[in-house]
Every structure is written in C-alpha cells, then in structure tokens.
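Asker: 3D model of this:
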Amino acid sequence: MRVLGVDPGLTRCGVGVVEGVAGRPLTMIGVGVVTTPADAELGSRLLAIEQGIERWLDEHRPEHVAVERVFSQHNVRTVMGTAQASAVAMLCATRRGIPVVLHTPSEVKAAVTGSGRADKAQVGAMVTRLLRLDAPPRPADAADALALAICHIWRAPAQTRLQRAVAQHTAARHPAARHTASQHPAGPAPKGRTA
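Answerer: Alright, predicted model coming up:
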C-alpha cells in the first residue's frame, strides 16, 4: 500500500509518501513541504497548495491519502487556514478517485509512538526509527506527514475489517426488513386497478 500523508497548513503543508503493509518494515518514498508566502492573498496560497499536492500525486501515485483531521485550537485564524489547506488536499485526491482518510493528531501520535500525547520531537524520533532514516525529517510538518501515512498503513486493515463487518450486518438485516414488509402489506390495491 502506498499512502500520501498530508499535514495541512497554509504556510507549510507537510507531505510524505510511505509504502508498505502492516506488520512489515515500511519504506519512505518521498517527503517534503508545500510552502506559500504568508503575505500572499488567500486564493493564491490555496492555488499554490493545490498545485503542489497535484505534483506529489502525479509523481508518487498513492493508493490512499491520509490527512490530519482539523481540531479546535485557541487561534481561530490558524484553524481556518489549516481547514482550508486540508480541504484542498481532500479535493485533489477525490478528484482522482483516491480514497481519503482523516486521522486525528492523537490517533497518529498513539499509532507511531504509543502515546496520544507525544510531542513533535517524539513523533519525529519514532518516524526516523520506523522508516530507518539517518535523521528526523525537517521541518516537523514533513515528519508529521510521514507519521500520518504510517498511521494509515497500520490502521487500514482494522478499518477494512470494521467496514466489512458493518456491510455484512447491514446485508443480514436487509432481507429481514423485506420479509417483514411482505408480512404487512401497505393495504389493498385501489378499486378499478388490477395487479
């Protein structure tokens, strides 16, 4: 499985591609950041992020895109910029038919370090170890993007099993619903009509 992780942000949008399957060593395919100038107009910045993500999708052809789920912070302006960059990443992937999955920061930290409260340095250190890198990726946004991809690769099998279980449960209930409807017809057909 090849996953593009996106750590959304207007000034620095971390991107990282990881390949592998749960339970086996993972490989980093690429890592970097898409940057925009803080003094540029919002529309131009979002366009630059879109173009950057499109280049990563073209070059690395991921099967899935994992994006950090935006969560509430004290700085509303920061949250808005993060949410807008997140939406651009989701749009780029969806336009190509690539499945998008959102992971919360605590899910990612827990998956990579074992603690949902790990700090950025701990995440960077574990990403370095898990991907057998010489040094932690810089800036931290790049390491976070790789952590998102790792999280998704490790969580995907469980998510797939859950989705299958839900689908089987729904399918099992559907025939019962039809059977109940046939036992309780809606009422007699209107007069003057034949079946």
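Asker: Only C-alpha atoms from now on, for both contacts and neighbour counts.
Answerer: Will do.
Asker: From residue 28, how far off is the residue lying closest to residue 26 once chain neighbours are set aside?
Answerer: Distances taken as C-alpha to C-alpha, 6 or more residues apart in numbering put residue 20 closest to residue 26, at 4.8 Å, once the chain neighbours are dropped. Noted for residue 20: a distance of 9 Å to residue 28, by C-alpha to C-alpha, to the nearest Å.
Asker: For the comparison step, fold the sequence that follows:
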Amino acid sequence: MGIDPGLTRCGFSVVQAGRGRSVIPVAVGVARTPSTDDLTARLLGLSKAVNEWMDDYQPDVVAIERVFERGNVSTVIHTAHAVGVLVLAAAERGLDVQMYTPSEVKKAISGNGRADKKQMTAMITRILGLSEAPKPADAADALALAVCHCWRAPMLARQAAVAEQQAKQLAKQKEMIAAARANALAKES
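Answerer: So this is what the prediction gives:
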C-alpha cells in the first residue's frame, strides 16, 4: 500500500508486485478532509479512511512519503499529524512501514530525483500501463510510493538478511572471546 500523506488530500494506492519489476495496480484513491473542520475531526476522518482501505485490501506493507520541511511550518506540522495517524493504523495491524523521501521515489520511478509532478504522473501511468493518468496528483504519488517500495523491497530484504547474519557472527565472536578469556583466567588460577 502506498500512501501520499496529507491532511486535506491523502493519496492511497494498493498494488501487487509481480515478477521482476512488474507491478499490477489494484486500487487508487484520495481521502479528503475539509480545511474548515477542526484538526481532531480531520484526523478522525483520515483515520477512518485509512482503516477502511486497510480493511478492504489487507496490505502486507505500507510505503509512506517521509515528512520533510517544505518551507511552511504549519503544513509540515499538519502533515506530521496525518503521518502519525497513518503509521498508527499500520502499527495496529502489525504491518511493516517503509518511509521514502520524495527524491528517493522520484529517482526510483523516473531516474531523476528532481522530476516534476507532470513527469512523475507520466512515468507512473506508463509503468503501470494505465489508460489514463491518475488524478489528482496525490493519487499518482501514492502509486509511485507503492511502486518504489515494490522495486526496493528485494534489496531491503537482502540488506536485512546480511545485517542479521553479521549480528549472528558478531555474537559468536563475542562468545568465543569470552570463552577464551575464561579459559585463560582458569589457567592462571
């Protein structure tokens, strides 16, 4: 599941990873909350929307855009509140959450970490073989996040396996050193 977080418009998408770089679109949409409502009502609305999506589609993992400073502190704070609600919904289901910066997603999808919205929408439309571009941009961004994760997941899994193996080797080395020290101390006694 890809999520482009936002308080006014939050993009949701669900894709299925195929073989290699093949990705199949399943669903895409946008949850909206009125800017005239108070923050608590808007967060509640967002919570209901993400929970409905998660209930309906049962994702295995959630890819969310990482909050970054856009120049407007108020926007960042509101987006951070939204991200908290979205991450909590995933955590309540025991889902893994992967966060990607906009430039990571742009680089993965278009090859250019500075691609604009138009380029990204065109690329995601082409990659997924859609007959028309997803609208609004939040929907296209949610799809891009999901595709980005599908493409990066194998590498992340390999990195996790390597880290786990290294941790086991380090623990074994520590055990061997401790045993050697204990043996040396016993010989000195």
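Asker: hang on, the earlier thing: can you tell me what the residue nearest to residue 26 of the first structure aligns to in the second structure?
Answerer: In the second structure, the residue matched to residue 20 of the first structure (TM-score structural alignment) is residue 17.
Asker: So residue 10 of the second structure is in contact with residue 28, correct?
Answerer: No: at 10.9 Å, residue 10 of the second structure does not count as touching residue 28 under the criterion of C-alpha atoms under 8 Å.
Asker: shared neighbours of these two, anything?
Answerer: residue 139 (C-alpha atoms under 8 Å, 6 or more residues apart in numbering).
Asker: Tell me which of the two has more neighbours.
Answerer: With neighbours defined as other C-alpha atoms under 10 Å, residue 10 of the second structure and residue 28 compare such that residue 10 has more, 25 against 21.
Asker: Contacts only, for that one.
Answerer: Counted by C-alpha under 8 Å, 6+ apart, residue 10 of the second structure has contacts 3, 4, 30, 31, 32, 46, 138, 139.
Asker: Among those residues, which ones are in helices?
Answerer: 46, 138, 139 (DSSP state H).
Asker: all strands for the first structure, in order.
Answerer: 2-7, 12-19, 27-35, 64-68, 100-103 (DSSP state E).
Asker: For the residue nearest the centre of the second structure, give me its contacts.
Answerer: Most central in the second structure under C-alpha atoms, centre = their mean is residue 63, positioned 1.8 Å from the mean C-alpha point. Counting by C-alpha under 8 Å, 6+ apart, residue 63 of the second structure touches 1, 2, 3, 97, 98, 99, 100, 145, 146, 149.
Asker: corresponding residue for the last one in the first structure?
Answerer: It stands for residue 149 of the second structure. Match for residue 149 of the second structure (TM-score structural alignment): residue 152.
Asker: mind checking how far the nearest residue in space to its match that is not next to it in sequence is from residue 38 of the first structure?
Answerer: Closest residue to residue 152 of the first structure apart from its sequence neighbours, by C-alpha to C-alpha, 6+ apart: residue 66 at 6.5 Å. Distance of residue 66 of the first structure to residue 38 of the first structure, given as C-alpha to C-alpha: 25 Å.
Asker: for residue 152 of the first structure, same thing?
Answerer: Counting by C-alpha to C-alpha, the gap from residue 152 of the first structure to residue 38 of the first structure is 30 Å.
Asker: of those two, who's got more company?
Answerer: Ranked by neighbour count (other C-alpha under 10 Å), residue 152 of the first structure and residue 38 place residue 152 first, with 30 against 11.
Asker: Identify the residues contacting the more buried one.
Answerer: 3, 66, 101, 103.
Asker: among these, who's most crowded?
Answerer: Busiest of the contacts of residue 152 of the first structure [other C-alpha under 10 Å] is residue 66, holding 30 neighbours.
Asker: roughly how far apart are the aligned partner of it in the second structure and residue 97 of the second structure?
Answerer: In the second structure, the residue matched to residue 66 of the first structure (TM-score structural alignment) is residue 63. The spacing between residue 63 of the second structure and residue 97 of the second structure, counted by C-alpha to C-alpha, is 6 Å.
Asker: just residue 28 of the second structure next, same as before
Answerer: 18 Å.
Asker: next one: residue 169 of the second structure
Answerer: Distance from residue 169 of the second structure to residue 97 of the second structure, by C-alpha to C-alpha: 27 Å.
Asker: Which one of these two is surrounded by more residues?
Answerer: Taking other C-alpha under 10 Å, residue 169 of the second structure and residue 97 do not tie; residue 97 has more neighbours (18 against 12).
Asker: list the contacts for the closest residue to the more buried one other than its chain neighbours?
Answerer: Leaving out its chain neighbours, the residue that sits closest to residue 97 of the second structure by C-alpha to C-alpha, 6+ apart is residue 62, at 4.8 Å. Taking C-alpha under 8 Å, 6+ apart, we find residue 62 of the second structure in contact with 1, 2, 3, 90, 95, 96, 97, 98, 146.
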